[in-house]
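Colleague: Sharing a model that was predicted from the sequence below.
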Amino acid sequence: MAELRRYGAAVDTVFDLLGDNENDLTAALAFTLSKSSVLTDLLLQLVKLETGRDVALRLETADESGRTDLEIDLGKRLVIVEAKRGAGLPTTRQLNKYVKRVLEIGSGALVTLSAAPSIYAELAVPSELSGVPVSHIPWADVLEAISTAYPSESRDARRWLAELGRYLRKVIYLSDPASSWAYCVSVSREKPGGGGSRTYKDFVVNENIYFHPYGVGSNWPLDPPTFMAFRWNGSVHQIRRVMSSEVIPTLQARWPDIPLTEETDLPHAVYKLGPPLPMQGPLPSGANYRAVRLRVLIDQLLTQPTLKDAYMQSKVLTGQQR
């Protein structure tokens, strides 16, 4: 069997011919829904709707209010799906534009589709807008629905379900340039919320855990980094791989001894850290970064004489500075 490549990338599924942006993902999903009534039923069940007899799928339908990603027309009910490739979510303002379209049909739902976990979406997006329910489906749930639908479908539908599953796993969890970067943060001897038994540094060094606010303030990442670098006392002391991540509603949900404050009573991303990578020794900062968070290429962290040099050279190598 011959290998097919496009723009240098392997074409493993027919959907790879579309590309990998949000419109491509939505188009691949819509096509497969048109071939698999079981998958359609399962996804609608996730938003507490039943299919009914007549189902029409429409991609990128535009009117004066804007252009939707995907519409699932169930006759007197309309489901509008707004999709994101990463962990982002549509804004409430964007979703509000489509409320009128749903109400004109009769009823229905607005659905956000992204890599964001449900617990974050529930906190970040209202549950209804002007009486129209708003629900969230993580891409991981779509993959699970594909696996559930597969045994019950026809041979033809199974082929498309398998293609979509392979495509989504490749695109949604695609290794990108971020896999070469470390997210460098400062960890202090202060305690979260000003109390409890552990400092921020204790969590990293002794418990192999790091956490930060999720979806609120200061541009914290929505997608977990591949690596993290931790600095204290003016130097980078550890570089760790992020082994797994989850989002919790508050720090108290995991650590009840942490005092309840405005800073701790928020959704947090929690990272399980792998063992420290070998370093020649602590890497001096070379500048007063204080609590500044930096993105630095791993190879530069391991070869440059200071964090400042590693940071500046990372920008040069990636075209951010000439």
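Modeller: Thanks, I have the structure now.

Colleague: alpha carbons only for contacts and neighbour counts from here, please
Modeller: OK.

Colleague: Roughly how far does Ser107 sit from Arg58?
Modeller: Applying CA to CA, to the nearest Å, the value for Ser107 to Arg58 is 17 Å.

Colleague: Please apply the same query to Glu144.
Modeller: 23 Å.

Colleague: With Leu317 instead?
Modeller: Per CA to CA, Leu317 is found 43 Å from Arg58.

Colleague: Look at the two and report which has more neighbours.
Modeller: Arg58 (15 against 12; other CA atoms under 10 Å).

Colleague: ok so the more buried one is a strand residue?
Modeller: Yes: judged by DSSP: H, G, I helix; E, B strand; the rest coil, Arg58 forms part of a strand.

Colleague: contacting residues for the closest residue to it other than its chain neighbours?
Modeller: Take Arg58 and drop its neighbours on the chain: the residue closest to it by CA to CA, 6 or more residues apart in numbering is Glu71, 5.0 Å away. Glu71 makes contacts with Leu57, Arg58, Leu59, Thr61, Leu78, Val79, Ile80, Val81, as judged by CA atoms under 8 Å, 6 or more residues apart in numbering.

Colleague: ok, and here's another one to check against it:
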Amino acid sequence: MATLESYGREVHSIFQLLGEKENDITLSMSWALTKCPEFLKAVVQYICGLVPDTDAITVMNQKYDADTGITDIEVTDHRTFHIIFEAKRGWLLPGEEQLTKYSVRLAASTAAVKQIATLSECTQAYAGAYLPFTVAPNGVPIRHLSYREVYQMALDSRAASNHEQKHLLAEFCDYLREVMTMQKKDSNMVYVVALGTQKPNGCDITWIDIVQKYSKYFCPAGGNGWPKEPPNYIAFRYYGQLQSIHHIEGYTVSRNMHDEIPEMPDEVWENDCYIYKLGPAIVPGKTVKTGKIFRNGRVWAMLDTLLTCDTISEARDLTQERLG
């Protein structure tokens, strides 16, 4: 079979052609729900606790209402149950205002069981801690569903599905694997940060120790120059030179660093942090000095420039020149 590339990237699933924005994710899920009754049955049963007649269900994508706006996905049999899904890209959750609007919309439904389901990469523990509420002011319950759980439902549903549905669910699972990481697989950009020899506040080990002992690194989830989305690669500099480059194998979002790094204090911070799981170290084959970068400065550079230039600042400048 021929290989399909789109925008220079190999495509393994028809869902990838739609993209990875929130609307693309919900359209993909809507199609999988509609075409794969076992998957639809599993999702409805998880959210509402009942086994539906899939032939009686309508799946609506991006449905508009003048008073309550546009919903991502609505799934209903118009009698027994009515679910509104609100999807977010990455580790995000909808706010109180949005959830309240959707609860008002569901209040007008004639279905016996009414449910809002939030959908994102957030784990159940994270959603349980940071959703505005689990029951809307008008009594409509709210339940979270992570992409990882959707992935597992789609995977498990293949056993009872026909050949065509198995194939579609396999492609949907391929797509969800991309969605769950949200990293640009084709990017060779590296985020270079300075590691201090000091210990984080209340911690028993240094920043360098955290990277070397746990193969992890944490930082704010956006704001003040930090990336809003996890990069593909991260590099660390200390003692005046580049020490290592790591592929980011995965990440979580938390406000308590003790969950991942036992030496950190068991306390909840005000803002979210990314906790990156680091792949094996790529160590430069020569000494790459820091160059003209502020003491705690963070820069972007292409992977090959970090391995060939004499300084990190030179790699940064060459990267900027290439990007125009």
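Modeller: That came through, no problem. Since the model is a prediction, treat every value here as computed from it, not as a measurement.

Colleague: Trace the residue nearest to Arg58 of the first structure over to the second structure, please.
Modeller: Counting by TM-score structural alignment, Glu71 of the first structure corresponds to Glu74 in the second structure.

Colleague: Mind listing what's buried along the one helix or strand that match maps to?
Modeller: Secondary structure assigned from DSSP states H and E places Glu74 of the second structure in strand 69-76. The neighbour-count criterion (16 or more other CA atoms under 10 Å) identifies Thr71, Asp72, Ile73, Glu74, Val75, Thr76 as the buried residues of strand 69-76 of the second structure.

Colleague: Check stretch 23-35 of the first structure too.
Modeller: Applying a neighbour-count criterion of 16+ other CA under 10 Å, one finds Asn23, Asp24, Leu25, Thr26, Ala27, Ala28, Leu29, Ala30, Phe31, Thr32, Leu33, Lys35 buried in stretch 23-35 of the first structure.

Colleague: after superposition, how close is that stretch to the second structure?
Modeller: Stretch 23-35 of the first structure differs from its equivalent in the second structure by a mean of 2.1 Å after superposition (mean CA distance after the TM-score superposition for the first structure).

Colleague: and that stretch, which stretch of the second structure?
Modeller: Going by TM-score structural alignment, stretch 23-35 of the first structure sits over residues 23-35 in the second structure.

Colleague: now the matching stretch: how far from the chain's centre is it?
Modeller: 17 Å (CA atoms, centre = their mean, to the nearest Å).

Colleague: who's in contact with that stretch?
Modeller: Residues contacting stretch 23-35 of the second structure (CA under 8 Å, 6+ apart): 15, 18-19, 39-40, 59-61, 72-73, 87, 165, 168-169, 172, 179.

Colleague: how much space between the residue nearest the centre of the first structure and Gly66 of the first structure?
Modeller: Nearest residue to the geometric centre of the first structure (CA atoms, centre = their mean): Ala87, 2.5 Å. Applying CA to CA, the value for Ala87 of the first structure to Gly66 of the first structure is 22 Å.

Colleague: cool, Asn233 of the first structure as well?
Modeller: From Asn233 of the first structure to Gly66 of the first structure the distance is 52 Å (CA to CA).

Colleague: so what does the helix or strand where Ile119 of the first structure lies touch, helix or strand wise?
Modeller: Ile119 of the first structure belongs to helix 118-124 when assigned by DSSP H and E. Identification of packing neighbours for helix 118-124 of the first structure by 3 or more CA pairs under 8 Å, 6 or more residues apart in numbering; DSSP states H and E yields strand 132-138, strand 235-248.

Colleague: Where does the first one end up in the second structure?
Modeller: Per TM-score structural alignment, the counterpart of strand 132-138 of the first structure in the second structure is residues 140-146.

Colleague: what are the ranges of the helices in the first structure?
Modeller: Along the first structure, counting by DSSP state H, helices occupy 22-35, 37-46, 92-96, 99-105, 118-124, 139-149, 155-172, 200-207, 298-303, 307-317.

Colleague: Mind checking these for the one nearest to Ser245 of the first structure?
Modeller: Among the helices of the first structure, the nearest to Ser245 of the first structure by CA to CA is helix 118-124 (13.0 Å).

Colleague: Give me the mean deviation of that closest one from the second structure.
Modeller: After superposition onto the second structure, helix 118-124 of the first structure lies on average 3.4 Å away from the residues it aligns with, using mean CA distance after the TM-score superposition for the first structure.

Colleague: what's stretch 49-64 of the first structure in contact with?
Modeller: Contacts of stretch 49-64 of the first structure (CA under 8 Å, 6+ apart): 26-27, 30, 34, 40-41, 44, 67-75.

Colleague: Quick check: end-to-end length of that stretch?
Modeller: Span of stretch 49-64 of the first structure from end to end, CA to CA: 27 Å.

Colleague: So which bits of that stretch are buried?
Modeller: Leu49, Thr51, Leu59.

Colleague: Map Arg316 of the second structure across to the first structure for me.
Modeller: Checking TM-score structural alignment: Arg316 of the second structure goes with Tyr311.

Colleague: Next, count neighbours for its match.
Modeller: By the criterion of other CA under 10 Å, Tyr311 of the first structure has 19 neighbours.

Colleague: separation between Phe218 of the second structure and Thr3 of the second structure?
Modeller: 38 Å.

Colleague: More neighbours: which of those two?
Modeller: Per other CA under 10 Å, whichever of Phe218 of the second structure and Thr3 has more neighbours is Phe218, with 20 against 7.

Colleague: The more buried one is in contact with Lys277, isn't it?
Modeller: No: judged on CA atoms under 8 Å, Phe218 of the second structure makes no contact with Lys277 at a distance of 9.1 Å.

Colleague: what residues does stretch 99-110 of the second structure touch?
Modeller: With CA under 8 Å, 6+ apart, stretch 99-110 of the second structure has contacts from 68, 71, 78-79, 82, 84, 114-116, 136-138, 140.

Colleague: From the chain's centroid, how far away is it?
Modeller: Counting by CA atoms, centre = their mean, stretch 99-110 of the second structure comes out at 27 Å from the chain centroid.
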